[in-house]
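In: With the input below, show me the fold.
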Amino acid sequence: MAEKLKIAVIPGDGIGWEVVPEGIKVLEAVGAKHGLEYDFTEFDWSCERFHKTGKFMPDDGLEQLKTHDSIFLGAVGFPGVPDHVSLWSLLIPIRRSMNQYINLRPVRMMKGMKCPLAGRGPEDIDFWVVRENNEGEYSEIGGRLFQGTDNEMAMQETVMTRKGCDRVMRYAFDLCQRVGKKKVTSATKSNGIIHTMPFWDERFEAIAKEYPDIATDKFHIDILTAQFVLHPDWFDVVVGSNLFGDILSDLGPAVAGSIGIAPSANINPEGDYPSMFEPVHGSAPDIAGKGIANPIGQIWSGAMMLEHLGHQAAADDIVKAIETVLSEAGPKTPDIGGQAATKDLGDAIAAAVK
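Out: The predicted structure follows:
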């Protein structure tokens, strides 16, 4: 009897409604091959729902999600709803209520992709960004005073805890060991941010001592972004705070050829709550409805979901199928130099899986 996985599906906004069906198509193809079945439940939580009802999700929405094995998300945000409203009404509550304190994003150039960096190929760009996902710069502590006057002010507090720093750093070192890499790089800014970043550095040094066989280095975030472009081959696993990890994990896939192929995972490593898997690209309102969005980020996120749920062989088959289609002159969407539709690329990857 096939194992049935209970998956909450949130297409969200914009191209989410175009790429999520392709992700599901590939999940079903690999499921048929590996004896996996799915119980998909779709939720219409989105900016459109917010316009209609004043809420992104029902009051018990988070409790509904907790009954699932995993969450498969498309994108959040669309013009007409301020970004901070959409993010703090849907994505961040899920990440925090489910204790998804790890955001994991592979950065990899695949064969068949065109790199924007001269002289770089797939052998040069293959690393991971581990982002702290629950605290740091994205805290809710702060506020505004004297709004609408010349004395108006805004204050936002960064929160870094020993527990929060240690667990994301240990995850980065454990990942480095698990995937056979050699070095963990810390993103910092302790020369300009006087309290939180020296604390981050101290915790990184302390955790590094637990892993004597793994090399380490650290870069201030400004020069680190430059080195992503100049020397992407320097990096194996990069760990950063919520803000720094967010920036680096968008820059990385752009350097690798297209943000359209980049997946991500919001992980609760202990398994106490479902983890959530989503592409990096966002809702892309400029191309929404045109049927030309690249579905690889969503499809690859599905592979990360299966890996997290313990189905490594199925996950590997999805990644291999993506590699095959990209490297063997298969259909390509406009962002990676082709003219194919979203569905064409999804169909090709599903066929390659089979």
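In: okay, CA-based contacts and neighbour counts for the rest of this
Out: Will do.
In: separation between the most centrally placed residue in the chain and Ala208?
Out: Nearest residue to the geometric centre of the chain (CA atoms, centre = their mean): Ser264, 2.3 Å. Counting by CA to CA, to the nearest Å, the gap from Ser264 to Ala208 is 25 Å.
In: ok so Val229 is a strand residue?
Out: No. Read with DSSP: H, G, I helix; E, B strand; the rest coil, Val229 is helix and lies in no strand.
In: Quick one: residues contacting it.
Out: Counting by CA atoms under 8 Å, 6 or more residues apart in numbering, Val229 makes contact with 117, 255.
In: Now do the buried residues in the longest strand along the chain.
Out: Taking DSSP state E as the criterion, the chain has its longest strand at strand 3-12. Of the residues in strand 3-12, 5-12 count as buried by neighbour count, 16 or more other CA atoms under 10 Å.
In: and what of stretch 346-353?
Out: So for stretch 346-353, counting by 16+ other CA under 10 Å, buried means 346-350, 352-353.
In: Check stretch 163-183 too.
Out: 164-173, 175-177, 181, 183.
In: show me where the stretch 151-300 of the chain has strands.
Out: Per DSSP state E, counting those that start in this stretch, the stretch 151-300 of the chain carries strands over the ranges 153-156, 183-188, 215-220, 237-240, 263-267, 275-279.
In: just the helices in the protein please.
Out: 16-34, 47-53, 61-65, 83-86, 92-97, 162-178, 196-208, 221-230, 242-256, 296-308, 312-327, 342-353 (DSSP state H).
In: Before we compare anything, build this one as well:
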Amino acid sequence: MKQLKIANIPGDGIGKEVVAAATDILKTVSEVHGGLKFEFTEFQWDCRYYLEHGAMMPEDGMERLSQFDGIFLGAVGDPNLVPDHVSLWGLLIKIRREFEQSINLRPAKVIKGIRSPLLNPKDFDIMVVRENSEGEYSSIGGSMYRGDDEIAIQNAVFSRKATERAMRFAFELAKKRNGHVTSATKSNGIIYSMPFWDRVFEDVAKDYPDIQADSQHIDALAAFFVTQPDRFDVIVASNLFGDILTDLGAAIMGSIGIAPAANINVNGKYPSMFEPVHGSAPDIAGKGVANPIGQIWTAKMMLDHFGEEELGSVLLNTIESVTNDGFLTRDIGGRHTTQDVTDEIIARLKKN
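Out: The predicted structure follows:
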């Protein structure tokens, strides 16, 4: 039997509710289908922890997390308690950077029973591979002066190593899907980093002659996400472009509350981390109305990462059967609670 040690970090707000829901579902998957056992350890590292200790995690936090096979994260941040840049850089981004989680995967597809705001979504099924370690989100820059003379400089950093790594990941993923990779660029306006990005993409594409490859400027690509989302398969994008595209992907699915994500360490040195795209939503925290599907779909991505694609497919199909039968939270036009949706998914998993 395969045993997986998972560090649960529910985080703030609705993270506590949806992580609990998705953990119950993962336990059900392992109980019903056998061959897999999860051992969960929970860490209450959140903004209230920061208020008490002056940090988002203890000094040995990263060392403790390194002992796990994976990290299951809920949501980070409560601006009413701690500024977002403090909470994010102290926990989420710290884990991403120090554990070399250089790839961020975010799918967007039509989910049965959830109405897309698009008139004709045509069953789109997109996977965005976002470079997750540098690019526009590098921490290089600075500011000087104040008042009318104030200046802020933010440097974007693109290395061939990280750029090529994300692109090769995208091409390898396309082999398992529909054989098409689109590069998100803006080389007609950003004169150094994006032409470099294009050159690396062209070099990598030569090693994959059986994969269809094309490039789209990010502004046009954003428009095509709305008008022709079904034309895309795998999209590879820089840190900023990937971040924006995937929030748009969540919107055309029908709610950011259903969008999952995975932060992948590709060298095997450290655990990967799995988190939904949505935030902590402090306005609805504790009310029992949060949509658990983003976290549960994230659990499916974790199963896939550990080589349990068949179980992952069972879980996603079960989610879709539940949503298709109208078990929806209010953010997607329903009236059911977090627990209602969770209980129904568990019940159907036990019947399969």
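In: returning to what we had before: what's the mean deviation for the longest strand of structure 1 versus structure 2?
Out: Its matched residues in structure 2 lie on average 0.9 Å from strand 3-12 of structure 1 after superposition (mean CA distance after the TM-score superposition for structure 1).
In: which residues touch that strand?
Out: Strand 3-12 of structure 1 has contacts (CA under 8 Å, 6+ apart) with 17, 20, 35-47, 65, 68-77.
In: Stretch 230-244 of structure 1 now?
Out: 123-138, 168-169, 172-173, 175-176, 181-188, 221, 245.
In: Repeat that for stretch 112-130 of structure 1.
Out: 102-111, 168, 172, 229, 232-233, 235-240, 245, 248-249, 255-257, 326-329, 336.
In: Filter those down to the buried ones.
Out: 102-111, 168, 172, 229, 232-233, 235-240, 245, 248-249, 255-257, 326, 336.
In: Please verify my assumption that Leu311 of structure 2 contacts Met302.
Out: No. Look at Leu311 of structure 2 against Met302 with CA atoms under 8 Å: they stay out of range, at 10.4 Å.
In: higher neighbour count, those two?
Out: Comparing Leu311 of structure 2 with Met302 by other CA atoms under 10 Å, the one with more neighbours is Met302, at 26 against 17.
In: Which position in structure 1 pairs with that one?
Out: Residue pairing (TM-score structural alignment): Met302 of structure 2 is matched to Met305 of structure 1.
In: from what I can see that match touches Phe277, true?
Out: Yes. With contacts counted by CA under 8 Å, Met305 of structure 1 reaches Phe277, the gap being 6.2 Å.
In: any shared contact partners between these two?
Out: Contacts common to Met305 of structure 1 and Phe277, judged by CA under 8 Å, 6+ apart, are 70, 265.
In: Now do the same contact list for the residue lying closest to Tyr211 of structure 1 once chain neighbours are set aside.
Out: Leaving aside its chain neighbours, Tyr211 of structure 1 sits nearest to Phe173 (7.2 Å; criterion: CA to CA, 6 or more residues apart in numbering). Contacts were defined as CA under 8 Å, 6+ apart; by that measure Phe173 of structure 1 touches 184, 208, 211, 214, 237.
In: and if we set it to 10 Å?
Out: 130, 167, 181-185, 207-208, 210-211, 214-216, 237-239 (CA atoms under 10 Å, 6 or more residues apart in numbering).
In: for Ala213 of structure 2, same thing?
Out: With CA under 10 Å, 6+ apart, Ala213 of structure 2 has these contacts: 171, 179-183, 201-202, 204-206, 234-235.
In: how about 8 Å then?
Out: 180-183, 205.
In: thinking again about what came up before, out of the helices of structure 1, nearest to Ala154 of structure 1?
Out: Ala154 of structure 1 lies closest to helix 83-86 among these, at 14.9 Å (CA to CA).
In: how big's the offset between the closest one and structure 2?
Out: When structure 2 is overlaid, helix 83-86 of structure 1 sits 1.5 Å from its aligned residues on average, using mean CA distance after the TM-score superposition for structure 1.
In: Distance from that helix to the middle of the chain?
Out: 18 Å (CA atoms, centre = their mean, to the nearest Å).
In: which parts of that helix are buried?
Out: Buried, per 16+ other CA under 10 Å, within helix 83-86 of structure 1: Ser86.
In: can you check stretch 273-291 of structure 2 too?
Out: Applying 16+ other CA under 10 Å to stretch 273-291 of structure 2 flags 273-282, 285, 288-291 as buried.
In: what's the span of it from first residue to last?
Out: Its first and final residues considered, stretch 273-291 of structure 2 spans 20 Å by CA to CA.
In: now it: which residue numbers in structure 1?
Out: Following TM-score structural alignment, the aligned partner range for stretch 273-291 of structure 2 in structure 1 is 276-294.
In: Look up how far Arg203 of structure 1 lies from Leu224 of structure 1.
Out: 19 Å.
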